[in-house]
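Chemist: fold the following, please.
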Amino acid sequence: MATASDDSTPARRRILVAARTLFTTTGYASTTIKAIAVEAGVAVQTVYFVFGNKRSILSALLDVSIAGDDDPVPTLERQWVADAIAAPEPLEQLRIHVHASRQVLDRVGPVLLAVRAAAGADAEVAQLWAATCAHHETVLRHLMAALAAKVDALDVERCVDIGLVLLGPESHDLLLHERGWAAEDYERWVVEALAVAAGVPG
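Modeler: Okay, here's the model as predicted:
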């Protein structure tokens, strides 16, 4: 399979920006490759050359939105994860974790909602949604297990369940975008709720 050259990098970025705009406004199912090409200002064949198909565009958009860059560094190897785990105090770990997660949700939240909306009618998108949810759960469990080493009798699975709700795209969208919460208020609420669930001393 052909791979994109360095010259295709600007086109790749334009395509991802265009896809994000269209997926999160008109919806994944209603967005065509042609529409993405027009929005990006590139030829249709360029879109096919760089990505191959629409599902690959969506997958790449999720990856870049979650990471915030194109570096091939897994989430669990990101600096913020290391900083959270290295924090000596449980509350500091939660603050680092929640702050980074909120920043991720700022980038990827609208895309995740578009993926969820399309998953019911597209088996491939459903698989992508399931894989993304599983990834989020894995990251949460890793961090809650690290927190359990600092807090006696912490119920890791219960904290994971609560974290999936508090740090899900639905809660983030509802509170920050629909209800107008400030990012700092959202982060404080999530930290406090997780601290209570984990039994972290105040």
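Chemist: switch to C-alpha atoms for all contacts and neighbour counts from now on
Modeler: Will do.
Chemist: helices and strands around the lengthiest helix in the chain, which ones?
Modeler: The longest helix of the chain (DSSP state H) is helix 90-119. Identification of packing neighbours for helix 90-119 by 3 or more CA pairs under 8 Å, 6 or more residues apart in numbering; DSSP states H and E yields helix 9-23, helix 54-67, helix 79-86, helix 123-148, helix 169-172, helix 183-198.
Chemist: any buried residues in the second one, and which?
Modeler: Taking 16 or more other CA atoms under 10 Å as the basis for neighbour counts, the residues of helix 54-67 that come out buried are Lys54, Ile57, Leu58, Ser59, Ala60, Leu61, Leu62, Asp63, Val64, Ser65, Ile66, Ala67.
Chemist: any chance you could list what contacts stretch 88-95?
Modeler: Contacts with stretch 88-95, where a contact means CA atoms under 8 Å, 6 or more residues apart in numbering, come from 83-87, 147, 150-151, 187, 191, 194-195, 200.
Chemist: ok, 6 Å please
Modeler: Ala84, Ala87, Val191 (CA atoms under 6 Å, 6 or more residues apart in numbering).
Chemist: please apply the same query to stretch 182-199.
Modeler: Stretch 182-199 is contacted from outside by Leu94, Leu154, using CA under 6 Å, 6+ apart.
Chemist: let's see 7 Å
Modeler: If you take CA atoms under 7 Å, 6 or more residues apart in numbering as the criterion, stretch 182-199 is touched by Leu94, Arg95, Val98, His99, Leu154, Asp155, Cys159, Leu166, Leu176.
Chemist: make TSV out of the helices and strands packed on helix 90-119 and add distance to Val115.
Modeler: Below are the helices and strands packed on helix 90-119 laid out as TSV (distance: least, CA to CA, whole Å):
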stretch	distance to Val115
helix 9-23	8
helix 54-67	8
helix 79-86	25
helix 123-148	6
helix 169-172	11
helix 183-198	23
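Chemist: let's see this one next, to set against the first:
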Amino acid sequence: MAKAVNTPRRTRREQAAATRERMIRAAIEVFSEAGYVGARMSDIATSAGVAVQTVYFTFHTKAELLQACFDHAVLGPDRLLPMEQPFLTDLATAESGRSAVTAFVRGNTAILTRVAAIKEVAESAPHEPDAAAVVERTEGLRREGLGQIVELIAERWGLRSGLDAAEATDLLMMLSSSGPYLTLRRYGWSEEKYAAWLTETLARELLA
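Modeler: From the prediction side, this is the model:
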């Protein structure tokens, strides 16, 4: 008779975290299929295999759940805070502006693969104040982070002649956003081809 193997039971906190993760993944799927307006909390609950009360107890509103989806996508599977992301360490220790841009593009592309779809969902509901607020908050945090990257590049390697930090941040915001990424992917570009294009474009537009 085979000996029973004792598997460690998850703690209540671990179970709650796993349930929360399952609800977020279900929400991303439902949001992507139905859009922000069309997505129902009951559908998300069904997809996640939980009671709808559990979804409301955890996230309270659909807008809070949308924000959780954004945060989950940005932080990635390891739940690393923005300044803990490995590519930022590579960027900070780069020996040239080109190497810094390459490190940024690598990390930014990885984030876009996770966040682009849910960002498109939020931006497709501009007349929904809650969804618009999520986009505004997320873009504000993104501008703050990219502004710090521009400051680092300007201090260590210099910006292109005639380009100030504010304009450089604008360019970085636009070129590295989900819009160009999704458009080029729909045109059949691979992630590698997109990353190569973005690296060349940013090096040309930003670096001295």
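Chemist: that older thread, looking at the helices and strands packed on helix 90-119 of structure 1, which is nearest to Ile33 of structure 1?
Modeler: Ile33 of structure 1 lies closest, by CA to CA, to one member of those: helix 54-67, at 6.5 Å.
Chemist: derive a PyMOL selection command for the buried subset of the contacts of stretch 182-199 of structure 1.
Modeler: Only the buried entries of the contacts of stretch 182-199 of structure 1 go into this PyMOL selection, using 16+ other CA under 10 Å:
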select buried, resi 94+95+98+99+154+159+166
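Chemist: what about Ser101 of structure 1, distance to Val108 of structure 1?
Modeler: 10 Å (CA to CA, to the nearest Å).
Chemist: give me the more crowded residue out of those two.
Modeler: Under the neighbour definition other CA atoms under 10 Å, Ser101 of structure 1 and Val108 were set side by side, and Val108 has more, 22 against 19.
Chemist: for that one, which non-adjacent residue is spatially closest?
Modeler: Nearest non-adjacent residue to Val108 of structure 1, counting by CA to CA, 6 or more residues apart in numbering: Ser65, 4.9 Å away.
Chemist: assess the claim that the one you found and Arg107 are in contact.
Modeler: Yes - if you go by CA atoms under 7 Å, Ser65 of structure 1 and Arg107 touch, sitting 5.3 Å apart.
Chemist: Ala100 of structure 2 -> structure 1?
Modeler: The alignment partner of Ala100 of structure 2 in structure 1, by TM-score structural alignment, is Gln93.
Chemist: what number of residues lie near its match?
Modeler: Look at Gln93 of structure 1: counted by other CA under 10 Å, it has 24 neighbours.
Chemist: could you check the distance from it over to Gly68 of structure 1?
Modeler: 21 Å.
Chemist: that older thread, of all the helices and strands packed on helix 90-119 of structure 1, which one comes closest to Ala43 of structure 1?
Modeler: Closest of these to Ala43 of structure 1 is helix 9-23, at 9.8 Å (criterion: CA to CA).
Chemist: between the contacts of stretch 182-199 of structure 1, which is nearest Trp129 of structure 1?
Modeler: Relative to Trp129 of structure 1, the closest of those is Leu166; by CA to CA it sits at 18.0 Å.
Chemist: any idea what the closest one aligns with in structure 2?
Modeler: Alignment note (TM-score structural alignment): Leu166 of structure 1 maps to Leu175 of structure 2.
Chemist: starting at the chain centroid, how far to the longest helix of structure 1?
Modeler: Here helix 90-119 of structure 1 is found 5 Å from its chain centre; the criterion is CA atoms, centre = their mean, to the nearest Å.
Chemist: quick check: angle from it to helix 123-148?
Modeler: Interaxial angle of helix 90-119 of structure 1 relative to helix 123-148 (axes from the mean of the first three to the mean of the last three CA atoms, to 10 degrees): 170 degrees.
Chemist: buried stuff in helix 90-119 of structure 1?
Modeler: For helix 90-119 of structure 1, the neighbour count (16+ other CA under 10 Å) marks 90-102, 104-119 as buried.
Chemist: go on, stretch 137-147 of structure 2?
Modeler: Neighbour counts using 16+ other CA under 10 Å place Thr138, Leu146, Gly147 of stretch 137-147 of structure 2 among the buried residues.
Chemist: for Phe31 of structure 2, which non-adjacent residue is spatially closest?
Modeler: Once flanking residues are discounted, Phe31 of structure 2 sits nearest to Ala39: 5.6 Å by CA to CA, 6+ apart.
Chemist: and that neighbour, what's its match in structure 1?
Modeler: Aligned by TM-score structural alignment, Ala39 of structure 2 pairs with Thr31 of structure 1.
Chemist: same question, Phe87 of structure 2
Modeler: For Phe87 of structure 2, the aligned position in structure 1 is Trp80, judged by TM-score structural alignment.
Chemist: same check on Val115 of structure 2?
Modeler: In structure 1, the residue paired with Val115 of structure 2 is Val108, using TM-score structural alignment.
Chemist: in this structure its match contacts Ile66, no?
Modeler: Yes - Val108 of structure 1 is within contact range of Ile66, at 5.7 Å (criterion: CA under 7 Å).
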